[in-house]
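Novice: One predicted model, sequence on top.
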Amino acid sequence: MNPKQIKSSLKTLISLKQPVFIWGAPGVGKSQVIAQVAEEMKRQLTDVRAVLLDPVDLRGLPSVKNNVAHWSPPSFLPTEGEGVLFLDELNAAPPLVQAACYQLVLDRKVGEYSLPDGWTVVAAGNRETDRAVTHRMPSALANRFVHLDFSVDVDIWLEWAEGQGFSEEVLSFIRFRPNLLHNFDPKQNEKAFPSPRSWEFAARILAAAPAPEVELSLLKGTVGPGAAAEFEGFVRMFRQLPDPDVVIDQPRMADVPEEPATLYALCEALAKRAGEETAESIVTYASRLPSEFGVLLVRDAAKKHRGIVETPAFSNWATANSDVLF
């Protein structure tokens, strides 16, 4: 399921108070999506790293009152309101810790503690095939969850990343090499590899303008040496692009690059400048591009400024490219 489908499913299951487990490879954004859903539903989020717990931690410590033993629950468990109790990395926890979660997940209580009515248990973890630190989940615990598989979707990630203000270099490169958004091979045992999470780190590093002599090393340590080398070459090309403002000023005269990577980058830069005053020029220039890049440019520009479809240039362009559009 892509992230939007995961979010929709979570909203349904949380409203039903149905425990749910999200499975996915490292770095795909499982925790981030769960946090977004909690925020959109205006619910508290309590993030409990199950792998850090001991079996007795959920039940709490004993105390004696009137010669009777009582269990004092831990402070991290909620006592009021509405929210999501997020058991992250649950299947990385030792079997005894997972066993301690049985009652909490199904019966909404453990020892003398009861989960408030407005709270739902959500868990997440890596797949056993990813060779991350995992323990096989006992069937008794697995049967207490609805299980959802999280998959990466390039278009959805790009939409999110643009909203976060990621640099044009990162967005253009992922459009050009979508297979490198997430390229994880558990057999390689690499410390750094391309993933939605590591590309977010890379975007932050670029925004901090590191010294040129360390930029490549930083990227290698973030997305891995192979992806970093490709990205660095793309960035060098990107930084030598024709000035997008000159293209907008002279859409009929500006040069049209021949390299696909350069075209991807230029389309990204132009689309970000879409507006009432630039719409006509952008569509005019798009009409001079190879059809697939013209469609890319106009589509992305229309996301930025919907009025672009009302320009005379768009009507001419749409007629000329009807075989591609329809």
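Specialist: Done, it's in.
Novice: Every contact and neighbour count from this point should use C-alpha atoms.
Specialist: OK.
Novice: Just the buried residues of stretch 287-305, please?
Specialist: By neighbour count with 16 or more other Cα atoms under 10 Å, stretch 287-305 contains the buried residues 287-289, 291, 293-302, 305.
Novice: out of these, who's nearest residue 106?
Specialist: Here the nearest of those to residue 106, counting by Cα to Cα, is residue 300; it sits at 46.0 Å.
Novice: Show the contacting residues for that closest one.
Specialist: Contacts for residue 300 (Cα atoms under 8 Å, 6 or more residues apart in numbering) come out as 268, 271.
Novice: out of the buried residues of stretch 287-305, which are inside helices?
Specialist: Residues from the buried residues of stretch 287-305 lying in helices, with DSSP state H as the criterion: 291, 293, 294, 295, 296, 297, 298, 299, 300, 301, 302.
Novice: take the one below as the second:
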Amino acid sequence: MNIQRAKQEIKDTIEAYLDKDEYGAYRIPEIRQRPVLLMGPPGVGKTQIMEQIASECDIGLVAYTITHHTRQSAIGLPYIEKKTYGGNEVSVTQYTMSEIIASVYDRMEVSGKSEGILFIDEINCVSETLAPTMLQFLQCKTFGNQKVPKGWIIVAAGNPPEYNKSVRDFDVVTLDRVKVIDVEADYPVWRKYADQAGIHGAVISYLNIHRDNFYRCETTVDGMRFVTARGWEDLSEMLYAYERLGKTMDEDVVGQYLQYPSIAKDFANYLELYNRYQKDYQVDEILSGVIRPGTLSKLRYAAFDERVEIVSLLLSRLSADFKNWWETDRYVGHLYAILKEFQRRSLPSAADGTAPTDTSSASQAHTTLADKASAFSADTARSVSENEASYTSILESIVNDLKLQVHSRLDAGQSEKALTAEYRPVFQACDRYVLLLSERIPENSGAAFDLLRESFMKDRERLDAAAERTSARLEYAFDFMEAAFGESQEMVYFITELSVSLYAMDFLKEHESPRYYRYNKSLLFDDAQTGIRRQLDDIRSEMRGE
């Protein structure tokens, strides 16, 4: 199965294992809660989905790559303890608590979550001395003499033997005690992830045409040749860095990430064309509404792969616009929730019954933000005998509550990078709000709220501007697509790629594009999709010399 299906399978397993009866006991007894063993090639996202699962299930996460550990760190260190048996005192070997088990208890203490996932990566690549410990761990859910705490689900991951010479096979006794999920590399699933992760447009457009090069792993007389999803993502980060620094990436640099020489060479050549097409076709001009007759004339005689590449360049630019709108929308949604909570705490009688009572509802606020923003009423201004210090303290208290929620998610093992990207601009805006209250010293709570509302509406204008710009650029893209290609396979490709983009779909739900829906309805029949896939397959066959 693909990694997306595997993720859902693990989530379903966790929900089943953590389901409790009316007395608070787990319905599936602990002895029947088989550890999940996730087997698949390296770099397909096995480790990455664990953070997502922990976040979505609101549980803790402790992750270890077991090959980095020794037997002592896994089972603990021995010590001598005196015991009396039958009236005789004897010395008995005991073990300190395993570092891994201790980490689970530490995570429970700092996060406040009593349930979670203990994830052990590369479990079948351990040393000979540690192998029996791993078998005991999977069979008995213990490290040494210490059990994994109740409510913590064991998920382990490993690579099949064809990808790693140090892999050890599990015996039947062990396999009969685990729930095995086999994962395969799947480009369409990764493509959806790539859109959310902001993978470089050159990588996405190349792989859209050369899907066979997404994941390859072969053993040759010269050694291993491979390219993985992880390699493409790391290469994407370096591409962005080279662009910022004004550097040119060549085949040698590409080969440091795509360790499959023919694919590295092919992508390096493609990257050169990608950069050249950006200059030749002036994509930014097209998205500004400028369509040069020379561009249309040149495309009429261009090969199919070049035409698809121009569409990919348009999609790459639009993808950045959709993502910017989505992030701005989320940012403004968090601020809206904070201001509504400020309104509730400072003006209790002004609450309309629909205001969120805590900042955790911020993620739900952005979808109807335009309607909610208009609900901020000027008639909430009333004289209240409070000084300005109380208003700043109210706002700071709300922000501190939100920071505690974020820290709790970090303590539970969620991604620091993702949470920082989401909340850093929100906290920076709140610092501005606090400074505004301190400098302007409002006379009453109504005036304090109006000050914050006025500043918020400027942030709200950013969202309107982002939406207006994105809508305009999408319409200009349609203008160009109609002028250059009409209702062609290139238009099918354009509509199809918009339809698989999370950010594009979120945008189109709130900002209607009649042409998108018209083309989506009229073009995306099976025969149209089959036609473009057939042509793309032909290109791949030509590239392979078939």
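Specialist: Nice, I can see it. None of the values given here were measured: they were computed from a predicted structure.
Novice: Overlay them and tell me the TM-score.
Specialist: Aligned and superposed, the two chains score 0.87 in TM-score terms (TM-score structural alignment, normalised by the length of structure 1); 326 aligned residues with a Cα RMSD of 3.0 Å.
Novice: if we can go back for a sec, with the buried residues of stretch 287-305 of structure 1 in mind, which one is nearest to residue 140 of structure 1?
Specialist: residue 300 (48.1 Å).
Novice: Tell me which residue of structure 2 lines up with the closest one.
Specialist: For residue 300 of structure 1, the aligned position in structure 2 is occupied by residue 497, per TM-score structural alignment.
Novice: Can you give me the neighbour number for residue 509 of structure 2?
Specialist: The local packing of residue 509 of structure 2 (other Cα atoms under 10 Å) involves 10 other residues.
Novice: does it sit in a helix, a strand or a coil?
Specialist: With DSSP: H, G, I helix; E, B strand; the rest coil as the basis, residue 509 of structure 2 sits in helix.
Novice: and if you look at the one 10 residues further on?
Specialist: On the three-state scheme (three-state DSSP), residue 519 of structure 2 is labelled helix.
Novice: Identify the residues contacting the residue lying closest to it once chain neighbours are set aside.
Specialist: In space, and not counting its chain neighbours, residue 519 of structure 2 is closest to residue 495: 7.2 Å by Cα to Cα, 6 or more residues apart in numbering. Under the criterion of Cα under 8 Å, 6+ apart, the neighbours of residue 495 of structure 2 are 516, 519, 520, 524.
Novice: Output those in CSV; the columns should cover distance to residue 43 of structure 2 and neighbour count.
Specialist: Shown next, in CSV, are those (distance: Cα to Cα, whole Å; neighbours: other Cα atoms under 10 Å):
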residue, distance to residue 43 of structure 2, neighbour count
516, 35, 18
519, 36, 16
520, 34, 18
524, 32, 17
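Novice: Tell me the one among the residues you listed nearest to residue 183 of structure 2.
Specialist: residue 524 (29.7 Å).
Novice: And the strands in the stretch 101-250 of structure 1?
Specialist: Remark: strands assigned in the stretch 101-250 of structure 1 by DSSP state E, counting those that start in this stretch are 109-110, 113-114, 118-125, 146-149.
Novice: rewinding a little: next one: the match of residue 300 of structure 1 from residue 490 of structure 2, what distance?
Specialist: According to Cα to Cα, to the nearest Å, residue 497 of structure 2 stands 11 Å off from residue 490 of structure 2.
Novice: ditto for residue 125 of structure 2
Specialist: 46 Å.
Novice: cool, and residue 50 of structure 2?
Specialist: 37 Å.
Novice: same thing with residue 223 of structure 2?
Specialist: 40 Å.
Novice: ok, now residue 338 of structure 2?
Specialist: 45 Å.
Novice: next one: residue 515 of structure 2
Specialist: 15 Å.
Novice: Please say which position in structure 2 residue 104 of structure 1 maps to.
Specialist: That one, residue 104 of structure 1, aligns with residue 137 by TM-score structural alignment.
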